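A.B. asks: what follows is a predicted structure for the sequence shown.
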Amino acid sequence: MLDDDVKQVAAKLAAFIADHKGADPVILDVSETSGWADCFIIATVNSLGHLRGLARELWGYLAELGVEVLNRHKNVGSDGWELIDCNSIVIHLMSAEMRSFYALEKLWHNPAGIQEERQTIKK
């Protein structure tokens, strides 16, 4: 179960992504199944340029929120997927093709019955 601080920051980040045209942002609670993150934020971008621009804008917003980014680099999302590691929150900005192919929502769903908290952000 996500703690309230992580939930609040994740909700702000997902709303920011939606406001910047990230499609279908989802907050996925992986705290019970992952040893290295509490939640994923997954969103679809519509082009490589959109991916790069959104990642840069997001890095600025993360700095405003005081959230540390552990993996900032220059070659942003050249393969259609940018992972931004903020320790307890991991953001996945993905092309539609990457999101469909890797299906992270399905991959991190635990069929053994551990409850996952999934929240879809709507504008």
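C.D. replies: Yep, it's here. Numbering: from 1, shown residues only.

A.B. asks: hey, let's count contacts and neighbours off CA atoms from now on
C.D. replies: Will do.

A.B. asks: ok now do the closest residue to Leu48 other than its chain neighbours, which residues does it touch?
C.D. replies: Spatial nearest neighbour of Leu48, excluding adjacent residues (CA to CA, 6 or more residues apart in numbering): Gly80 at 6.3 Å. Listed by CA atoms under 8 Å, 6 or more residues apart in numbering, the contact set of Gly80 reads 47-48, 51, 94-95, 98.

A.B. asks: let's see 10 Å
C.D. replies: 44-49, 51-52, 93-99 (CA atoms under 10 Å, 6 or more residues apart in numbering).

A.B. asks: try this one next to it:
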Amino acid sequence: MAALQVLTARPKRAARLTRNSKLFKTIISAIRQKKGENIVSLDLRKIQEAVADFFIVCEASSNVQVRAVADAIETEVKKHTGELPYHHEGYQALQWVLIDYVNIVVHIFQPETRKFYKLEEMWNDGDHIQHEA
């Protein structure tokens, strides 16, 4: 039940974002700075059930790199936009870290975990764009 309470207590999305928004570009840049790989953005704006406008998904090859990418995202976003995440989780196991900025949810996976959960397949109704690392 706690998970359901988190979803119902989640703030409503603000104005819709685009891939040109400062938040979006800052997240992609932070991932690149820490050598995150296989960066994909999923545009979920046309999916009524979606909890965010975008998912940004990437890989990091080790626990250390997952933490480095996640920390860089939070630091750079705060520095350039002043925004703090609404929620984040996964910092204990570092197999899949989720950082929720309400309109954009970032997923940082280790490769095996990404293959197992197949997040991009679950949200394949959204437009996928591969971002060069």
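C.D. replies: Alright, I've got the coordinates. As the structure is a prediction and not an experimental result, all values here were calculated from the model.

A.B. asks: and the contacts of Gly80 of structure 1, which of them are in strands?
C.D. replies: Taking DSSP state E as the definition of strands, those contribute 44-45, 93-95.

A.B. asks: nearest to Leu13 of structure 1, of these?
C.D. replies: Distance to Leu13 of structure 1, by CA to CA, is smallest for Leu93 among those, at 11.9 Å.

A.B. asks: just tell me what Ala14 of structure 1 corresponds to in structure 2.
C.D. replies: Aligned by TM-score structural alignment, Ala14 of structure 1 pairs with Ile28 of structure 2.

A.B. asks: correct me, but that match touches Glu74?
C.D. replies: No - using CA atoms under 10 Å, Ile28 of structure 2 is not in contact with Glu74; the gap is 11.8 Å.

A.B. asks: so which of these two has more stuff around it?
C.D. replies: The neighbour comparison of Ile28 of structure 2 against Glu74 (other CA atoms under 10 Å) goes to Ile28, with 23 against 19.

A.B. asks: state the helix or strand in which that one lies.
C.D. replies: Here Ile28 of structure 2 sits within helix 22-33, counting by DSSP states H and E.

A.B. asks: what stretch of structure 1 does the next helix or strand after that helix fall on?
C.D. replies: The first helix or strand that comes after helix 22-33 of structure 2 along the chain, using DSSP H and E, is strand 37-43. Taken onto structure 1 by TM-score structural alignment, strand 37-43 of structure 2 occupies residues 23-29 there.

A.B. asks: what's the average distance for that stretch when superposed on structure 2?
C.D. replies: Once fitted to structure 2, stretch 23-29 of structure 1 is off its aligned match by 0.6 Å on average (mean CA distance after the TM-score superposition for structure 1).
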